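1. No sequence on hand, only this structure:
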């Protein structure tokens, strides 16, 4: 597994957190579901990590705290229910760009992790808390592949618009923008073009240089499991089984339905850290998927892939 940062940076943060004891039987808590099913049942769409659900759907089922993470991008998101994880960002606080308008501190989310294409596993209720902001020296200690990957993604994707906006403002005015100034600048850009295309003059090389001197910073959030909704997992495990049967009978494949690209809207700047699921063959039945550990060679908690 390619770690997102130097192990000396991240392993102490993981070791500082405890596992949450999940008592639901393994066969039931290991059942995965698809985003199509979750969207059909609870709303929120199939693309974004932080989702906002229409109030009429919330009134139906009572849930409005979903967060979907992928192992391709969020490498240290939990893979085992109750296990801690780490989340990487470029901000020290959640705001309307990243979270639904209803979400306030202490930032507790109902976390799902995509273990493989089309297979999403409920991990538990996770409290997010800022635990470390890398200094310029710590950033420069990271591997070249890690730094280049982050800089390239910030330059290419909609969720990097705030970094590109700050750099653009800094280049023009010689100082950091206030929160209000940055918000106004981003709104102006979004009116003119797609979010991912905003500030296209801010290159990967420019972004790297800003991180290297400490003008931009990598932020680490700890993800600590503070609860596990057994009733919820039992419900979706049972309902997904029936939904999958009906879905297949109508020509779908349950886990890996290809999204309807004709319904996609242009990016809005809300955090979107992955692409939709792609159809993929998998012989496991009823959404069950194997989770593997890779030992760190110590008595500490293992990392998961």
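-> Arrived safely, thanks for sending. Quick caveat, the model's predicted, so the values are computed rather than measured.

2. going forward, measure contacts and count neighbours with C-alpha atoms only.
-> Fine.

3. Quick check: next helix or strand after the host helix or strand of residue 28?
-> Per DSSP states H and E: residue 28 is located in helix 26-29. Using DSSP H and E, the next helix or strand after helix 26-29 towards the C-terminus is helix 35-42.

4. on contacts alone, who are the packing partners of the helix or strand following that next one?
-> Using DSSP H and E, the helix or strand that directly follows helix 35-42 along the chain is helix 55-61. Packing partners of helix 55-61 (3 or more C-alpha pairs under 8 Å, 6 or more residues apart in numbering; DSSP states H and E): helix 35-42.

5. Second structure for comparison follows:
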């Protein structure tokens, strides 16, 4: 389980931020149409598994689109679930404004069902409040275990492990 506590979410975002919705001027049948990841990858290129896939140079030259994000509710349970709705993407990185993916809106797809990736719209990633040690300890044990396991087994935390190693061995951040 990766769901963070409601208390943390409300503290980090405010109720208005969580409930903000952009109007989508198309019918729900069109707005909620899902596509398989292989289909999207075949049309535009990019990895079938990466959260932020990069199309090959040939595909990029053809369509010029290198602004994709694919959020899976299994790993990103606070992602938007309807086009235009607000959502959250948490990572192991410290919240800072220098990440290149923050420069422009990203074409955001969310996996709502098996092989059903729904286009949510153009979303801008904005750094939020980092989870403090106290807020981390207030999360349910299952949440902490799932995140810790992902950090170790899925390499979500390789950069964090390197920072800890450098801090311990070299005394630098």
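-> Great, that's in hand. What you see is a predicted model, and the numbers here were worked out from it, not measured in a lab.

6. where along the stretch 101-250 of structure 1 do the helices fall?
-> Counting by DSSP state H, counting those that start in this stretch, the stretch 101-250 of structure 1 has helices at residues 136-140, 144-156, 161-173, 179-192, 204-212, 230-249.

7. tell me which residues in the third one are buried?
-> Buried positions in helix 161-173 of structure 1, judged by neighbour count with 16 or more other C-alpha atoms under 10 Å: 161, 162, 163, 164, 165, 166, 167, 168, 169.

8. Ok, which of the helices of the stretch 101-250 of structure 1 comes nearest residue 2 of structure 1?
-> Ranking those by proximity to residue 2 of structure 1 (C-alpha to C-alpha) places helix 144-156 first, at 8.7 Å.

9. what does that closest one correspond to over in structure 2?
-> On structure 2, the counterpart of helix 144-156 of structure 1 by TM-score structural alignment is residues 141-153.

10. Also stretch 110-124 of structure 1?
-> Stretch 110-124 of structure 1 maps onto residues 107-121 of structure 2, going by TM-score structural alignment.

11. Stretch 19-27 of structure 1 too?
-> With TM-score structural alignment as the criterion, stretch 19-27 of structure 1 aligns to 21-29.

12. got the contact list for the matching stretch?
-> 31, 83, 84, 85, 86 (C-alpha atoms under 8 Å, 6 or more residues apart in numbering).

13. Go again with 10 Å.
-> By C-alpha atoms under 10 Å, 6 or more residues apart in numbering, the surrounding residues in contact with stretch 21-29 of structure 2 are 31, 32, 80, 82, 83, 84, 85, 86, 87, 120, 121.

14. Please work out how many residues are found near the third one.
-> Spelled out, that is residue 80 of structure 2. Number of residues near residue 80 of structure 2 (other C-alpha atoms under 10 Å) recorded here: 25.

15. residues in contact with the aligned residue in structure 1 for it?
-> Here residue 80 of structure 2 is matched to residue 78 in structure 1, going by TM-score structural alignment. Each residue near residue 78 of structure 1 by C-alpha under 10 Å, 6+ apart is listed here: 69-71, 84-87, 111-115, 121-124, 126, 223-225, 303-305.

16. now residue 78 of structure 1: how far from residue 14 of structure 1?
-> According to C-alpha to C-alpha, to the nearest Å, residue 78 of structure 1 and residue 14 of structure 1 sit 11 Å apart.

17. Of all residues in structure 2, which one is nearest the centre?
-> In structure 2, the centroid-proximal residue (C-alpha atoms, centre = their mean) is residue 89; its distance is 3.6 Å.

18. Per the alignment, that one pairs with which residue of structure 1?
-> Per TM-score structural alignment, residue 89 of structure 2 is aligned with residue 87.

19. Does that match touch residue 76 like I think?
-> Yes. Assessed by C-alpha atoms under 10 Å, residue 87 of structure 1 is found in contact with residue 76 at 6.9 Å.

20. how close does residue 242 of structure 1 get to residue 42 of structure 1?
-> Going from residue 242 of structure 1 to residue 42 of structure 1 by C-alpha to C-alpha gives 16 Å.

21. Between these two, point out the one with more neighbours.
-> Legend: neighbour count by other C-alpha under 10 Å for residue 242 of structure 1 and residue 42, higher for residue 42 (20 against 12).

22. what's the spacing between the more buried one and residue 21 of structure 1?
-> Distance from residue 42 of structure 1 to residue 21 of structure 1, by C-alpha to C-alpha: 26 Å.

23. Same question for residue 164 of structure 1.
-> Taking C-alpha to C-alpha, one finds residue 164 of structure 1 at 41 Å from residue 21 of structure 1.

24. One more: residue 179 of structure 1?
-> For residue 179 of structure 1 relative to residue 21 of structure 1 (C-alpha to C-alpha), the value is 40 Å.
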